[in-house]
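Participant: sharing a model prediction with you, sequence too.
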Amino acid sequence: MTRLIQPKDIPETLWDAETERIHLAPYLLTAWKHLLQHAGLEQQAMEPVPKGEIGGLGKKETDDHLAWRFSGSSARVQLGFLDPRDELGGVTDAFAKVFSGGTVLVADLPCGSGAAVLTLLTCIAELRRQGCIPRHPLNVRVVGGELSVFARDYASRAMEYIKEELAEQAIWVSAEFLSWDALDKFSTADLTKRLILAGQECSARLMVFANFSGFLQEQGNWENALPQFQNLFVHGRDNNSYAIWIEPQTKQVGGNSGFFSEALDWFKKLFSIFHTKDDQDALQVKNLGKSRAKVQHPLREHQFNVHLEIQRFDLPLKKAKT
């Protein structure tokens, strides 16, 4: 299947080809500004981003991330979705299959304040609004998983805020944001059960993981989280079922000993019965991509850079014929 949209057809409202600069989707900006106003963070969002890690489960940490990191997280997802430099290959094909029409399931894990799924939906809406892709009826069932109750509240509020605009572009969304602890098997079992129920009669399924490597690798939680990811990936198998993992481009993420290398080795072992050896060897080349771009800050005259590494995992339903 061909790409959802060719680079030359991306509208200027999303990508300025001359300056190679991302503009966040208009509906996304209205949702973000609504959240900032609701939380009283408008002035904070105008300030320079301080150095150091931002994020956490508390109200202050969640607010700091919403004010200072939401736009960067969204830009990284938008870059992966649009692939304006045509560098990401099969990743965009997966997006095309999922969002071409019908009823689809999208899991945003961990969803935080909803940056990933909100970005995907508002980008599709803008492409439709600009006449770049057909307005086939699209029903999207969103399930977000997140430990922070404050972030879940922001994600839910933002989704409700843009539902009417999405419906104008023939995109109808039902969304729920659940408590999820990636290190707890019971929490993951509850999330998995909900994904299975929500995924019934869906023509495609997509799990999006974004900005998770810091918690999993740098904080030493990867081994403890593996059983939970095995649960999600095994029960997420179906035709047209994918997992897209998006991370900042760092030495800890890429390279022969980086996070994606470890994750890919785990994935190949988990699904070894579904692929020939040649298929497994091709995964590293076929499904891993890197890209970068400038981003226009949506609130002030400022540009910042965004870099990503993105990995596509296919979740096959049946064993491949050899």
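Facilitator: All right, it came through fine.
Participant: use CA for all of it now, contacts and neighbours both
Facilitator: Noted.
Participant: thought Phe215 was touching Asn221?
Facilitator: Yes: Phe215 sits in contact with Asn221 when judged by CA atoms under 8 Å, with a separation of 6.5 Å.
Participant: quick one: the strands in the chain?
Facilitator: For the chain, the strands identified by DSSP state E occupy 15-16, 21-22, 102-109, 138-145, 171-178, 204-210, 241-248, 288-296, 303-314, in order along the chain.
Participant: same for the longest one, what does it pack against?
Facilitator: When you say that, I think you mean strand 303-314. Counting contacts by 3 or more CA pairs under 8 Å, 6 or more residues apart in numbering; DSSP states H and E, strand 303-314 packs against helix 70-82, helix 90-98, strand 241-248, helix 277-287, strand 288-296.
Participant: which stretch among those comes nearest Asp64?
Facilitator: Distances from Asp64 to each of the helices and strands packed on strand 303-314 were compared by CA to CA, and the smallest falls on helix 70-82, at 9.2 Å.
Participant: so who does the residue nearest to Glu309 when sequence neighbours are not counted touch?
Facilitator: Nearest residue to Glu309, sequence neighbours excluded (CA to CA, 6 or more residues apart in numbering): Lys290, at 4.5 Å. Contacts for Lys290 (CA atoms under 8 Å, 6 or more residues apart in numbering) come out as Glu87, Leu88, Gln249, His307, Leu308, Glu309, Ile310.
Participant: among these, which ones are buried?
Facilitator: Burial by neighbour count, judged by 16 or more other CA atoms under 10 Å, picks out Leu88, Gln249, His307, Leu308, Glu309, Ile310 from the contacts of Lys290.
Participant: tell me the two of those residues that are most distant?
Facilitator: Leu88 and Gln249 (13.7 Å).
Participant: one step back: neighbour-wise, which of Phe215 and Asn221 wins?
Facilitator: Neighbour comparison, Phe215 and Asn221: the larger count goes to Asn221, with 15 against 12 (by other CA atoms under 10 Å).
Participant: from Val208, how far out is the more buried one?
Facilitator: According to CA to CA, to the nearest Å, Asn221 stands 19 Å off from Val208.
Participant: and what of Val234?
Facilitator: Between Val234 and Val208 the distance, using CA to CA, works out to 15 Å.
Participant: also this one, for the comparison:
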Amino acid sequence: MSNRFIPPANIPKSLWSQEFKKLMLPELVVQSWYQIIKRESLEVLAKQTAPRGFEGGASKEDTDKHLAWRYTGSSARVILSMLDPHEELSGIADTYASTFAGNKVFLVDIPSGSGAAAISILCILYELRKHNALPRHPLKIFVLSGEISDSAKNYNDDQLAQLAPLLEEQAIWIECESISWDATCRISTSDLIKKATLKSQGYTNKLLVLSNFSGFLEHHGKWKEARQQIENIFLHSRDVNSHAIWLEPQRKTIPRFVSRLLGLFANLFGGLFRNDNTSSSPHGHSYASTESKCQHPLKEHTFNVRLTVLRFELPERKKI
């Protein structure tokens, strides 16, 4: 636990209530999300209960419903993975610690949707620095977002543009670019990889974040079409200090999905890691789950946050 991103005792009360054991979404997350909700006249929708099993889609209608119903849950899962108040995700906390300890970080968010993952990461960093839980060393972050829905991509871009000057108050400077990305398309993925390769020059710390993807890959039967693209992204993301974090809600199908991911990773990178127990993660990956409560920003009640998270090392060469 010595290298945790943030010890539970140091989590600000604005993010975690020790008394009620619940998370709170960062104020900046709520502000940026609600600004879009209000602009698009989605306030009533956001207060409704989402239909069971709703996962969204590429159309504006589905994007708006996902923004209204699922954005807060997506954000809460990212925040839970970073703060880990129950101390059940030590390997994940270590990854955030090592990544954001540097002064330049290249962050790839796919599929970005309306921006919940990257925006939550940025706002947690802001909040922790604001409350002196993290030092305010200058931090430059490049955010590359990949998303198939034009509406979601626009919502993501709008929020990042709004956040940029606010983040500078805590010595965080961001540069952002979004690209249309279809996980089943080789050309689209090639464009994403090319963009990431060019833009990441000079960034020694790299983090690839994939979230809320199992519904598309597993439930919609797109794993076979997307597998090669995911493999290529992993292969081309390798560097001295490069990791991938994959975040999913807990579902009955998740164990099978996790097995697929671990199999993919073993086939790609198994030869780069020592097959012994001298490391806390000898095979280059870790897998954990946790859950918590989170206060809904527009409702009186809390909602359940159930997280499954995988962490992968993406080494440049064999670990010795």
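Facilitator: Arrived safely. Here the structure is a predicted model, which is why all the values come from computation and not from measurement.
Participant: and the TM-score between them?
Facilitator: After superposition, the two chains reach a TM-score of 0.96 (TM-score structural alignment, normalised by the length of the second structure), with 318 aligned residues with a CA RMSD of 1.6 Å.
Participant: of Val234 and Val208 of the first structure, who's got more company?
Facilitator: It is Val208, of Val234 of the first structure and Val208, that has more neighbours when counted by other CA under 10 Å, with 20 against 15.
Participant: buried residues in the longest helix seen in the first structure?
Facilitator: Longest helix in the first structure, counting residues (DSSP state H): helix 149-168. Within helix 149-168 of the first structure, the residues that qualify as buried are 149-152, 154-159, 161-163, 166, counting by 16+ other CA under 10 Å.
Participant: same deal with stretch 48-57 of the first structure?
Facilitator: Of the residues in stretch 48-57 of the first structure, those buried by neighbour count under the rule 16+ other CA under 10 Å are Ile54, Gly55, Gly56.
Participant: stretch 7-16 of the second structure now?
Facilitator: For stretch 7-16 of the second structure, a neighbour-count test (16+ other CA under 10 Å) marks Pro7, Ile11, Pro12, Leu15, Trp16 as buried.
Participant: for that stretch, which outside residues touch it?
Facilitator: Applying CA under 8 Å, 6+ apart, the set of residues contacting stretch 7-16 of the second structure is 22-26, 83-87, 128, 131, 133.
Participant: list just the nearest of these to Leu139 of the second structure.
Facilitator: Among those, and counting by CA to CA, the member closest to Leu139 of the second structure is Leu128, at 13.4 Å.
Participant: and that closest one, what does it touch?
Facilitator: Under the criterion of CA under 8 Å, 6+ apart, the neighbours of Leu128 of the second structure are Ile11, Pro12, Leu134.
Participant: ok, Ser272 of the first structure next?
Facilitator: When contacts are counted by CA under 8 Å, 6+ apart, Ser272 of the first structure is found next to Gln280.
Participant: which residue lines up with it in the second structure?
Facilitator: Under the alignment defined by TM-score structural alignment, Ser272 of the first structure is paired with Gly270 of the second structure.
Participant: how near is its match to Gly263 of the second structure?
Facilitator: Taking CA to CA as the measure, Gly270 of the second structure falls 9 Å from Gly263 of the second structure.
Participant: same thing with Gly221 of the second structure?
Facilitator: 18 Å.
Participant: next, count neighbours for Thr19 of the first structure.
Facilitator: Around Thr19 of the first structure there are 9 residues (other CA under 10 Å).
Participant: so who does it touch?
Facilitator: With contacts defined as CA under 8 Å, 6+ apart, Thr19 of the first structure is in contact with no residue.
Participant: for Arg128 of the first structure, see how far away Val143 of the first structure is.
Facilitator: The span separating Val143 of the first structure from Arg128 of the first structure equals 23 Å under the rule CA to CA.
Participant: more neighbours: which of these two?
Facilitator: Summary of the neighbour comparison: Val143 of the first structure and Arg128, criterion other CA under 10 Å, with Val143 having more neighbours (23 against 19).
Participant: can you tell me the closest non-neighbouring residue to Arg317 of the second structure?
Facilitator: Leu272 (6.6 Å).
Participant: for stretch 184-193 of the first structure, the distance to its chain's centre please.
Facilitator: Here the centre of stretch 184-193 of the first structure is set off from its chain's centre by 20 Å, with CA atoms, centre = their mean, to the nearest Å.
Participant: for that stretch, list every residue counted as buried.
Facilitator: Lys185, Ser187, Thr188, Leu191, Thr192.
Participant: using CSV, lay out the residues you listed together with distance to Leu121 of the first structure.
Facilitator: Conversion of these to CSV gives the following (distance: CA to CA, whole Å):
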residue, distance to Leu121 of the first structure
Lys185, 30
Ser187, 27
Thr188, 25
Leu191, 22
Thr192, 22
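Participant: tell me the contacts of Ile233 of the second structure?
Facilitator: Thr189, Ile193.
Participant: do you know how far it is from Gln159 of the second structure?
Facilitator: According to CA to CA, Ile233 of the second structure and Gln159 of the second structure sit 25 Å apart.
Participant: what does Ala152 of the second structure give?
Facilitator: Computed with CA to CA, the distance linking Ala152 of the second structure and Gln159 of the second structure is 11 Å.
Participant: what is in contact with these two at once?
Facilitator: Overlap between the contact sets of Ala152 of the second structure and Gln159, as judged by CA under 8 Å, 6+ apart, is given by Gly115.
Participant: find the nearest non-adjacent residue to Gln303 of the first structure, please.
Facilitator: Gln296 (4.7 Å).
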